[in-house]
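Visitor: whatever this is, show me its structure:
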Amino acid sequence: MASNLDTTVTVFGGSGFLGRNVVRALCKRDYRIRVAVRRPELAGHLQPLGRVGQIHAVQANVRYPASVEAAMRDSQVAINLVGILAEGRGQTFEAVQVKGAEAVAKAAAAAGAQMVHVSAIGADKDSTSGYYRAKAGGEAAVHAALPSATIIRPSLLFGPEDQFTNRFAALARFSPVLPLVGGGVNRLQPTYVADVARVVADAVDGKTKAGATYELGGPEVLTMREVMEIIQQITQRDRMLVPLPFGLAKFQSYFLQFAPGAFKLTPDQVEMLRADNVVSEAATAAGLTYAGLGITPDSMEAVAPQYLWRYRASGQFQKKSA
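Guide: Below is the predicted model:
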């Protein structure tokens, strides 16, 4: 029986938030990991996740198919995690999330390799969000080039280095009010990044259905208001949650798209908040979810306190209020 040590998995975008969790999960299963990133010299933080020589970083940019083909050489599996939340400096949704995904799929097909492509719940060719339209375009391009590819659509990811819970916890440190775009009534199903990484690794193991699209959402469906309340409870902050109409939020976003860090808000991100971000009934009925894979996902309330404590006024030493 062949060992996983004989299988090379090329992870495109392996140095990012989801990427490092996927690399960790694959290392635990003894795969050989090739991390394909634009700046391999900045991927040294991945080395402690595996044994000596198990992880190797190479240069690749999904906007340049030749580099993608080189990264896939002698690899048996391709995982595409590359994505952007905002456009800029030549990085467009079309170039990265459609053409880039297509380049990876074509390189995998040429190499006779298996492919796992991570998209997002909300991917829709008719969406008002350019991000979601590009995600749908990427899925279509991947299946056209490699019909057997497994597509994974997670809801919003949370975890120690996320840009979701950390963003709002950071805002609560400085701002007396927190805006709720559209009133905060849109529904989310936040999912723990390590759970998604486990599904990606399961797909590499061959535990998912070829050509299927899986939707991954956490154990709770929450409104944005409820998410903000949970974050405030964990960080022991008491900020006023103020509804912000979509029209006003869209207007402000034209200026805030140039703001730094947690204050940044783009017009497309406002559009993303118009729709719910939850697992569909069709995916649930087809068993293309965590439950279908026999996985019980962790909740945000169970995991987030492990890393959001640093946003409390006195950190981990903050006393609980009576």
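Visitor: going forward, measure contacts and count neighbours with C-alpha atoms only.
Guide: Noted.
Visitor: residues of the longest helix seen in the chain that come out buried?
Guide: Using DSSP state H, we find that the single longest helix of the chain is helix 130-145. Within helix 130-145, the residues scored as buried using 16 or more other C-alpha atoms under 10 Å are 130-143, 145.
Visitor: and for stretch 284-298?
Guide: Quick answer for stretch 284-298 (16+ other C-alpha under 10 Å): Thr284, Leu288, Thr289, Tyr290, Pro297, Asp298.
Visitor: excluding sequence neighbours, find me the nearest residue to the second one.
Guide: What that stands for is Leu288. Spatial nearest neighbour of Leu288, excluding adjacent residues (C-alpha to C-alpha, 6 or more residues apart in numbering): Tyr214 at 4.7 Å.
Visitor: correct me, but the one you found touches Ile151?
Guide: Yes. Using C-alpha atoms under 8 Å, Tyr214 is in contact with Ile151, at 6.2 Å.
Visitor: where exactly do the strands run in the stretch 1-150 of the chain?
Guide: With DSSP state E, counting those that start in this stretch, the ranges of strands along the stretch 1-150 of the chain come out as 8-12, 32-37, 55-59, 77-80, 114-118, 150-154.
Visitor: to check against the first, give me the structure of this:
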Amino acid sequence: MSFRYRVATVFGGSGFIGRHLIKRLAKTGTVIRIATRHPSSANFLRTNGAVGQIVPIAVDIRDDASVAAAVRGSDIVINLIGILYESGVNSFKGTQAEAPARIARAAKAAGAQRFIQISAIGADAKSKSAYARTKAAGEQAVREAFPEATILRPSVVFGPEDGFFNRFAAMARVLPALPLIGGGHTKFQPVYVGDVADAIMKALASAEAPGKTYELGGPRVYTFKELMELVLAETKRKRFLVSVPWSVAEFQGKVLGKLPKPMLTEDQVELLRSDNVVAPGAATLADLGISPTAAEVIIPTYLDRYRIGGRFSQRAGYGT
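Guide: So this is what the prediction gives:
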């Protein structure tokens, strides 16, 4: 891939998508600033580039001056920051609406040539979910501040460090049943993290991507129930799949949502009421020249560690 950019600032670069993106971006020779609250948490990424090429820097996304300093002199600015639940000062509004606006304004003022905003399928200003509303607000703010920005909306992202398949595989280790909220009928189109990282790279190199929004989904649509069945098949465990009515799920979300790291919140239950698939007519991975990777190809490479006896167990049948 031919690349003319010299300096990139990646907000949230030490996270799930970021670690896959940094590897690809470093190969272009671009100097990379990983903007994060805790720079030491990004030190493991330094080895993906030459000495001094990858530099973790401290940033406060709530502070204009801090953000401006992080993007100063950058050709590329990429915002990967997002949260699945609110905690302490990390609110949906502050993280997913106000921060993207602040970053986009600073990037435009700094003269950045490209801006990539990672949003999510389901971003909707009219949604009852605060997560979805603030994702939409973040998109709008980015468009207003940096009209040429490229917005990428992935469905559920999977890969070795994901918080979806790993979570349910871990639950299957200790629980006799897995929950099917609302009966497990909600549809998803899981997308491989490597494809998302490739989409960012393609968008940066494309003359067509500025100003466009792409929805990123895998090659197949699954119901939530089918995804739980896939988890059980790959981990070779027998577990009941129990339908949980919406009213019960809402109560569980209200209670569990008070925990420091909740497994379920009311807002997540609200999100599950809507399908999470690529919209008809949307620009997709194919428009970026990417053939999406099937979940069945990737998840066996990391869910095998949840099998009885561990990763190298040769047991072929289902266990307990």
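Visitor: circling back: check which helices and strands the longest helix of the first structure is in contact with.
Guide: helix 93, helix 100-111, helix 267-272 (3 or more C-alpha pairs under 8 Å, 6 or more residues apart in numbering; DSSP states H and E).
Visitor: make a markdown table out of those and add distance to Asn186 of the first structure.
Guide: Formatted as a markdown table, those follow (distance: least, C-alpha to C-alpha, whole Å):
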| stretch | distance to Asn186 of the first structure |
| --- | --- |
| helix 93 | 23 |
| helix 100-111 | 29 |
| helix 267-272 | 10 |
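Visitor: out of these, nearest to Met224 of the first structure?
Guide: Closest to Met224 of the first structure of those is helix 267-272 (C-alpha to C-alpha; 12.4 Å).
Visitor: after that closest one comes which helix or strand?
Guide: Where DSSP states H and E defines the elements, the next helix or strand beyond helix 267-272 of the first structure is helix 281-286.
Visitor: which SSE is immediately downstream of that next one?
Guide: Next along from helix 281-286 of the first structure, by DSSP H and E: helix 300-303.
Visitor: mean distance of that next one to its aligned residues in the second structure, please.
Guide: Aligned to the second structure and superposed, helix 300-303 of the first structure gives a mean residue distance of 0.6 Å (mean C-alpha distance after the TM-score superposition for the first structure).
Visitor: show me which residues of that helix are buried.
Guide: Across helix 300-303 of the first structure, burial judged by 16+ other C-alpha under 10 Å covers Met300.
Visitor: that helix maps to which residues in the second structure?
Guide: Helix 300-303 of the first structure corresponds to residues 295-298 of the second structure when matched by TM-score structural alignment.
Visitor: how is Asp202 of the first structure assigned, secondary-structure-wise?
Guide: With DSSP: H, G, I helix; E, B strand; the rest coil as the basis, Asp202 of the first structure sits in helix.
Visitor: from Thr36 of the second structure, how far out is the aligned residue in the second structure for it?
Guide: Matched to the second structure by TM-score structural alignment, Asp202 of the first structure sits across from Lys202. Note on Lys202 of the second structure: its distance to Thr36 of the second structure, by C-alpha to C-alpha, to the nearest Å, is 24 Å.
Visitor: do the same with Arg133 of the second structure
Guide: Note on Arg133 of the second structure: its distance to Thr36 of the second structure, by C-alpha to C-alpha, is 24 Å.
Visitor: check Pro300 of the second structure too.
Guide: Distance of Pro300 of the second structure to Thr36 of the second structure, computed by C-alpha to C-alpha: 31 Å.
Visitor: could you do Gly163 of the second structure as well?
Guide: Applying C-alpha to C-alpha, the value for Gly163 of the second structure to Thr36 of the second structure is 20 Å.
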